[in-house]
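J.: Mind folding the following:
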Amino acid sequence: MDRLILQKAASYCAYQERTQDEVKLRLKKWNVWGDEADEIIAELIAMNYLSEERFAKTYAGGKFRIKNWGRMKIRQELSRRGLSKYSIESGMKEIGDVDYVANLKQLLEKKKVALEKTETNQLILKQKLARYALAKGYESELVWKLLEEV
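T.: Now for the predicted structure:
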């Protein structure tokens, strides 16, 4: 195993959390594949530079707090990145139920204020708010329940 490549891969992982797939792609760019790539990934995991569970927690928490994404969208993105069910569930635990509902409520109220400037029909306004929240990845039952309150 090439120590220089391992060092480069370690600094690549140290910069921000990565998935194994991202590291594999980077190793391919450096012309490393097959058993050697698997060996490097195993070494990175052993050295604690690479952890899919840690990636899932960071990703889920960040997308929820910064981009206001819902659980469905976050879960879908994590599985698209090839993470295990265990890692995904671990990441989803980063989002508390109380914060989740409060975040959606705040999101809907903010969007409602923006939409009320142009939309006077309450039914259409409600539909637009629901579509917005669903696109963000929130569950439809929760969205409609909160729309009654907003």
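J.: make it CA atoms for all contacts and neighbour counts henceforth
T.: OK.
J.: what sits against A56?
T.: By C-alpha atoms under 8 Å, 6 or more residues apart in numbering, the contact set of A56 is L78, L83, S87, I88, S90, G91, M92.
J.: what about K128, how many residues close to it?
T.: K128 has 16 neighbouring residues, counting by other C-alpha atoms under 10 Å.
J.: Which strand or helix spans it?
T.: Taking DSSP states H and E as the criterion, K128 maps to helix 122-135.
J.: Check which helices and strands that helix is in contact with.
T.: helix 97-116, helix 140-149 (3 or more C-alpha pairs under 8 Å, 6 or more residues apart in numbering; DSSP states H and E).
J.: what's the angle from the last one to helix 97-116?
T.: Between the direction of helix 140-149 and that of helix 97-116, the angle (axes from the mean of the first three to the mean of the last three C-alpha atoms, to 10 degrees) works out to 60 degrees.
J.: structure for this one too, so we can compare:
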Amino acid sequence: MNKKPVYTVEEIKRKMERYCVYQDRCHKEVEDKLREYKLIPQAREAILLHLLEHNFLNEERFAKSFARGKFRIKKWGRIRIVRELKFRHISEYNIKTALKEIDEDTYMNNLYGLAEKKNNLIKDTNNYERKRKLYAYLNYRGYETSLIQEVIETYTK
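T.: Next up, the predicted model:
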């Protein structure tokens, strides 16, 4: 029989500290992780409180680093970033703060760069199909419809 090891509250507290130090986490991720340990509600609350008091868990910091990372590395647009943050139960205030991390010029450069790259990969000669595929791709990446249309007009003339 596969028995799970039993940990004390202190041991779990240390594990959660390491979990939060390794990478910024949101409350939802930490709560999901704590659920794995099948703690009583009071112990779970005590650990969460400890993580918050000692700044291991900071929702604003998480939102900012999430937005910066997804924008810079995965080149996601604002809509996708907002959707993902909402999925993680981040407050509207923290979402607004996180979006300020995105530089407007870099945002537009990313959008045009992605559009150019995708446009070169689309094999269709039918102009309508090219526009549809380019739109679908940029929309999936989370860019605003008005900006996508502006970019599509540039690349599919």
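J.: mean deviation of the helix holding K128 of the first structure from the second structure?
T.: Once fitted to the second structure, helix 122-135 of the first structure is off its aligned match by 1.2 Å on average (mean C-alpha distance after the TM-score superposition for the first structure).
J.: Just the residues contacting that helix, thanks.
T.: L104, L107, L108, K111, K112, L115, E116, E119, S140, V143, W144, L147.
J.: try 7 Å
T.: Residues outside helix 122-135 of the first structure that contact it (C-alpha atoms under 7 Å, 6 or more residues apart in numbering): L108, K111, K112, E119, S140, V143, W144.
J.: Could you single out the nearest of those to R3 of the first structure?
T.: For the contacts of helix 122-135 of the first structure, the minimum distance to R3 of the first structure (C-alpha to C-alpha) is 50.4 Å, reached by S140.
J.: got a list of what that closest one touches?
T.: For S140 of the first structure, the contacting residues are L134, by C-alpha under 7 Å, 6+ apart.
J.: what's the counterpart of it in the second structure?
T.: Per TM-score structural alignment, the equivalent position to S140 of the first structure in the second structure is T145.
J.: Please say which position in the first structure F87 of the second structure maps to.
T.: Taking TM-score structural alignment, the alignment pairs F87 of the second structure with R80 from the first structure.
J.: Relative to R26 of the first structure, how far out is that match?
T.: As judged by C-alpha to C-alpha, to the nearest Å, R80 of the first structure and R26 of the first structure stand 18 Å apart.
J.: OK, contacts around the residue mapped onto R71 of the first structure from the second structure?
T.: Aligned counterpart of R71 of the first structure in the second structure: R78 (TM-score structural alignment). By C-alpha under 7 Å, 6+ apart, R78 of the second structure lies in contact with G142, Y143.
J.: now do 10 Å
T.: By C-alpha atoms under 10 Å, 6 or more residues apart in numbering, the residues touching R78 of the second structure are A67, K70, F71, E84, L99, I102, Y107, R141, G142, Y143, E144.
J.: Can you tell me, leaving aside adjacent residues, what's nearest to the second one?
T.: Distances taken as C-alpha to C-alpha, 6 or more residues apart in numbering place W76 nearest to K70 of the second structure, at 5.8 Å, with adjacent residues excluded.
J.: helix/strand/coil for the one you found?
T.: W76 of the second structure carries the three-state label coil when classified by DSSP: H, G, I helix; E, B strand; the rest coil.
J.: where's it relative to G69 of the second structure, distance?
T.: 9 Å.
J.: and if you look at K131 of the second structure?
T.: To G69 of the second structure, K131 of the second structure is 28 Å away according to C-alpha to C-alpha.
J.: These two: which is more packed in?
T.: K131 (20 against 14).
J.: Translate that one into the numbering of the first structure.
T.: K131 of the second structure maps onto K126 in the first structure, by TM-score structural alignment.
J.: distance of its match from I66 of the first structure?
T.: From K126 of the first structure across to I66 of the first structure, the span is 24 Å (C-alpha to C-alpha).
J.: Repeat that for E77 of the first structure.
T.: Distance of E77 of the first structure to I66 of the first structure, computed by C-alpha to C-alpha: 15 Å.
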